[in-house]
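Engineer: I'll drop the sequence and a predicted model, then ask my questions.
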Amino acid sequence: MAETVDSTLSPPLPDDRYSTAEKAVIWTAIGLAFAILAGLVLAYDTVWTETLRPIIWEPVVEDAGVAGDAGYTPQNTAIYTLSMLGCVVLLQALFRKWRLPTDERMTMALIAWVCLAPVLRVLEDADFFSSTRDVLFISPIIHLHLAAWLVGIAVVSHLVGGRFDGLSSDRAQESQATLLGGVLFVALMGHWYLLYQPAYDGHPGVDFSLATGGLIVSMAVMWGALVWTRMWPAITRGMMAFATSAVVMGVAHWVQFMITPWAQESGKTSGDLTFWPVWVVLGLPGLICFFLYRMGKEDARQLKLTGYTAGVLPGHVGIKQWEDEADKWADHPVEFLSNKALLAHPMVLGMVFGQLCDGFATMVGIDMFGYGEKHPVSNAVIQYGGAINDALGITWGEGAWLFALVKAALVGLIVWLFVQMRVEQRQQHFRLLIVLAVLIVGLAPGLRDIGRLMLGV
């Protein structure tokens, strides 16, 4: 269809220009960084000893220690939340200026990296890592730690294979896969050598042959991922291949623990392997996502044929023009196909799966296995559910069923918001990073919970 621009309306800003809000966040971040550094130099006791250390660092150290599972406080929860939101605004502006991809392939690669965090965190729960390194696997440090790996893999992948992007010949794609395979093999071996190998010495009575076999399997998975991601940009191809292979390596150590459990410092392991919660925690969300995908896949296919992206306006159209001229754009493919097409998008499916996984895992873990809740807001919801149980004379569980219902309602709200939301071309990175933030607080803890339930740690 013909598309015209109303000259009376301001066009979207170019991608290489920062908006007023972005400039404010960038300068605020710079100002806070300088203020903290100045405080550490000029008022060390006040800034670190009396403020940051007890609020942020000591809970991390306690969580990594023998006692484990230190709870969050309202103070550090607020700090982490505001920091995450600030990072979303700051990083999306930088990523947009660097023209990083925001398509479905990047979404799937980021989901793989989110899955890596709970895989490693469960091993820390099982006291696998040495006491000198276990702090690296405690939230929020684990996310910063893995972000460093992600950035390194992304940069190296682009530098090594970026020149083949857009070339469809077999020779170009095979050359890119070979180069990426070489550097990613070195990176994976470095990942194993730095994180896993030192932990073996702490468990002298365990034969880690299965875990070593998992290293070999992870290399095969890496090559398979490189084959499967043919025609992907080098940056997302490398990110996906490394993350999937690293996840396989971590899960291999789960299997090692199941077969030959090692002694734990905390002594909290139940010694029982439980698999039935997987059908609830992963099966039900997976089934719901399957039906959502079926509902949206046809519209997603048709929208892809038009050359547009679900929920993303044409490049020359701003949000204000789109909303002010709703009748004019009603028949545009982005408007009448996006609502269902987004149901099949990895962004929506990932958030739905993650939030439901977290809700069901929390309910099963607390109401059936006696685990506790660390987050103050979530715990308040569970306590309210317990009060409802008491009022109704229900003796089963602690009230975590209410948390699962709240998560389910949140899923409905997420789906509704995303299928209705339209963004400008320059806002795609913002949308993607919002999704990443939701995955970090939903999918990651949900997978960690099911891992702990399975291993009994």
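Structural biologist: Now that the structure is in, tell me what you want to look at.

Engineer: contacts and neighbour counts: CA atoms only from here.
Structural biologist: Will do.

Engineer: what strand or helix carries the spatially most central residue of the chain?
Structural biologist: In the chain, the centroid-proximal residue (CA atoms, centre = their mean) is Val114; its distance is 3.3 Å. In the assignment (DSSP states H and E), Val114 maps to helix 104-125.

Engineer: that helix: what's the following helix or strand?
Structural biologist: helix 141-161.

Engineer: residues of the very next helix or strand once past that following helix that come out buried?
Structural biologist: Sequence-wise, the next helix or strand downstream of helix 141-161 (DSSP H and E) is helix 170-191. For helix 170-191, burial by neighbour count (16 or more other CA atoms under 10 Å) applies to 172-174, 176-177, 180-181, 183-185, 187-189.

Engineer: same check, this time on stretch 22-41
Structural biologist: 22, 25-26, 29, 36.

Engineer: and stretch 396-413, by the same measure?
Structural biologist: Neighbour-count burial for stretch 396-413 [16+ other CA under 10 Å]: 397-404, 406-408, 411.

Engineer: stretch 419-435 too?
Structural biologist: Buried-residue list, stretch 419-435, by 16+ other CA under 10 Å: 419, 422-435.

Engineer: ok, structure two:
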Amino acid sequence: MVLPSGFTVPPLLYLLGLLAATLLVGGALVRERPAVTSRTVLAFAPWMALGSTLYVCYQLGVVPAIVAPLVSAPAVYLTTFACMGAVWLAARRTAAPRRVLAGVGLLGISLPVAVAVRYGTTHGTLTPAWPLAGLLVALLLTGVCWAGLRRLRVEDARVVEGAGALAVLGHALDGVTTAVGVDLLGFGEQTPLSRLVMEFAGTLPTASVLGVGWLFVLVKLAVAVGVVLLLADYVRDAPAQGYLLLAFVAAVGLGPGAHNLLLFTVASA
């Protein structure tokens, strides 16, 4: 098993409707082929976190029953894609499509965050200190990695631009928040591959001092930087496809990172 625990399949009617919406929006995007640049990938960022924050609300049990199957995992990823794609298509008819796409995403994410924070406040489980410290560490590590890339691989960093930095940030946030959750807050890791890395770290002499999350952080950063560098040539040759791949890489990190950040802020282990 390579998927996290907690994944469920929604009821058949929900599943069919969700698949139909995904195919409809995906087909429209393929036909229209909207331009994809580094700034487009940055406009996707709120949507990458939106699905994760919706899933946090599902885990907290504060989602209305009628829509809950759409924000369970992995259905929430299709739900978010269908909504984002529809907004993207509509935004292309405006004077500032990237701003509209990002703005609607930010407005969308504000609702589940507000609901989750209210839950934490009501239940006395709102503890933002460690998660926010993790966010600051992730930003610091991203800055260090990106400064190194811009110094050692100038052309590659220039090509991937902000999309590459977002990918590194996403995985830094995922790694650091996971380490905070496991080592400091008592949460368990659901993803088997991540758990294997931390189990190995637990066998090292440093485990009693540094915990087990530090190795996961290093692995995430190394993989993110390596993939960004590998994709730089692809972005040069096929910018649209290359930036879409960078967006996927960023989402794989930023989504879980945003999930950890919000869940650890509003819920106790």
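Structural biologist: Cool, got the structure. On a predicted model such as this, the values are computed, not experimentally measured, just so you know.

Engineer: does the residue nearest to the centre of structure 1 really touch Val441, like I thought?
Structural biologist: No. In this structure, Val114 of structure 1 is not within contact of Val441 by CA atoms under 8 Å, at 9.8 Å.

Engineer: by how much does stretch 218-229 of structure 2 deviate from structure 1 on average?
Structural biologist: Compared with structure 1 after fitting, stretch 218-229 of structure 2 has a mean deviation of 2.4 Å; criterion: mean CA distance after the TM-score superposition for structure 1.

Engineer: quick one: Phe81 of structure 2 and Pro46 of structure 2, what's the gap?
Structural biologist: To Pro46 of structure 2, Phe81 of structure 2 is 12 Å away according to CA to CA, to the nearest Å.

Engineer: which one of the two is surrounded by more residues?
Structural biologist: Pro46 (24 against 18; other CA atoms under 10 Å).

Engineer: looking for the alignment partner of the more buried one in structure 1.
Structural biologist: Counting by TM-score structural alignment, Pro46 of structure 2 lines up with Ala112 in structure 1.

Engineer: equivalent analysis for Leu70 of structure 2, please.
Structural biologist: By TM-score structural alignment, Leu70 of structure 2 lines up with Leu136.

Engineer: how many residues are close by the closest residue to that match other than its chain neighbours?
Structural biologist: Sequence neighbours aside, Ile142 is the residue nearest to Leu136 of structure 1 in space, at 5.3 Å (criterion: CA to CA, 6 or more residues apart in numbering). Close neighbours of Ile142 of structure 1, defined as other CA under 10 Å, add up to 18.

Engineer: before we move on, which element is the aligned residue in structure 1 for Ile109 of structure 2 in?
Structural biologist: Ile109 of structure 2 maps onto Val247 in structure 1, with residues paired by TM-score structural alignment. Element membership for Val247 of structure 1 (DSSP H and E) is helix 234-259.

Engineer: any buried residues in that helix, and which?
Structural biologist: 234-254, 256-258.

Engineer: what about Leu100 of structure 1, helix or strand, and which?
Structural biologist: Counting by DSSP H and E, Leu100 of structure 1 is found in no helix or strand.

Engineer: apart from its chain neighbours, what residue comes closest to the counterpart of Phe187 of structure 2 in structure 1?
Structural biologist: The alignment partner of Phe187 of structure 2 in structure 1, by TM-score structural alignment, is Tyr371. Nearest non-adjacent residue to Tyr371 of structure 1, counting by CA to CA, 6+ apart: Gly365, 5.4 Å away.

Engineer: check the gap between that neighbour and Ile142 of structure 1 for me.
Structural biologist: Counting by CA to CA, the gap from Gly365 of structure 1 to Ile142 of structure 1 is 22 Å.

Engineer: touching, Val415 of structure 1 and Val348? I think so.
Structural biologist: Yes. Using CA under 8 Å, Val415 of structure 1 is in contact with Val348, at 6.6 Å.

Engineer: same drill for the two, tell me which one is more crowded.
Structural biologist: Set Val415 of structure 1 next to Val348 and count neighbours by other CA under 10 Å: Val348 wins out with 22 against 19.

Engineer: gap between the two ends of stretch 117-134 of structure 1?
Structural biologist: End to end - CA to CA - stretch 117-134 of structure 1 spans 13 Å.

Engineer: spit out the contact partners of the residue lying closest to Glu298 of structure 1 once chain neighbours are set aside.
Structural biologist: Ranked by CA to CA, 6+ apart and with sequence neighbours excluded, the top spatial neighbour of Glu298 of structure 1 is Ala341, at 7.4 Å. Contacts of Ala341 of structure 1 were listed using CA atoms under 8 Å, 6 or more residues apart in numbering, and they are 296-301, 303, 310.

Engineer: if we use 10 Å, what do you get?
Structural biologist: 292-304, 309-311, 334, 419 (CA atoms under 10 Å, 6 or more residues apart in numbering).

Engineer: same check for these, but in structure 2.
Structural biologist: On the basis of both residues aligned by TM-score structural alignment, their matches' CA atoms under 10 Å, what survives of these in structure 2 is 296-297, 419.

Engineer: among these, name the ones in helices.
Structural biologist: The members of the kept ones among the contacts of Ala341 of structure 1 that map onto helices under DSSP state H are 296-297, 419.

Engineer: for Leu287 of structure 1, see how far away His375 of structure 1 is.
Structural biologist: The value you get for His375 of structure 1 to Leu287 of structure 1, if CA to CA is used, is 28 Å.

Engineer: I misspoke; the intended subject was Leu453 of structure 1.
Structural biologist: For Leu453 of structure 1 relative to Leu287 of structure 1 (CA to CA), the value is 21 Å.

Engineer: between those two, which is the more surrounded one?
Structural biologist: It is Leu453, of Leu453 of structure 1 and Leu287, that has more neighbours when counted by other CA under 10 Å, with 24 against 12.

Engineer: which residue lines up with that one in structure 2?
Structural biologist: Aligned partner of Leu453 of structure 1 by TM-score structural alignment: Phe264.

Engineer: same check, this time on Trp228 of structure 1
Structural biologist: Counting by TM-score structural alignment, Trp228 of structure 1 has no partner.

Engineer: for Trp228 of structure 1, what are its contacts?
Structural biologist: 222, 237, 241.

Engineer: quick one on the thing from earlier: hmm, Arg121 and the match of Ile109 of structure 2 touching each other?
Structural biologist: No. Between Val247 of structure 1 and Arg121 there is no contact under CA atoms under 10 Å: 11.6 Å.
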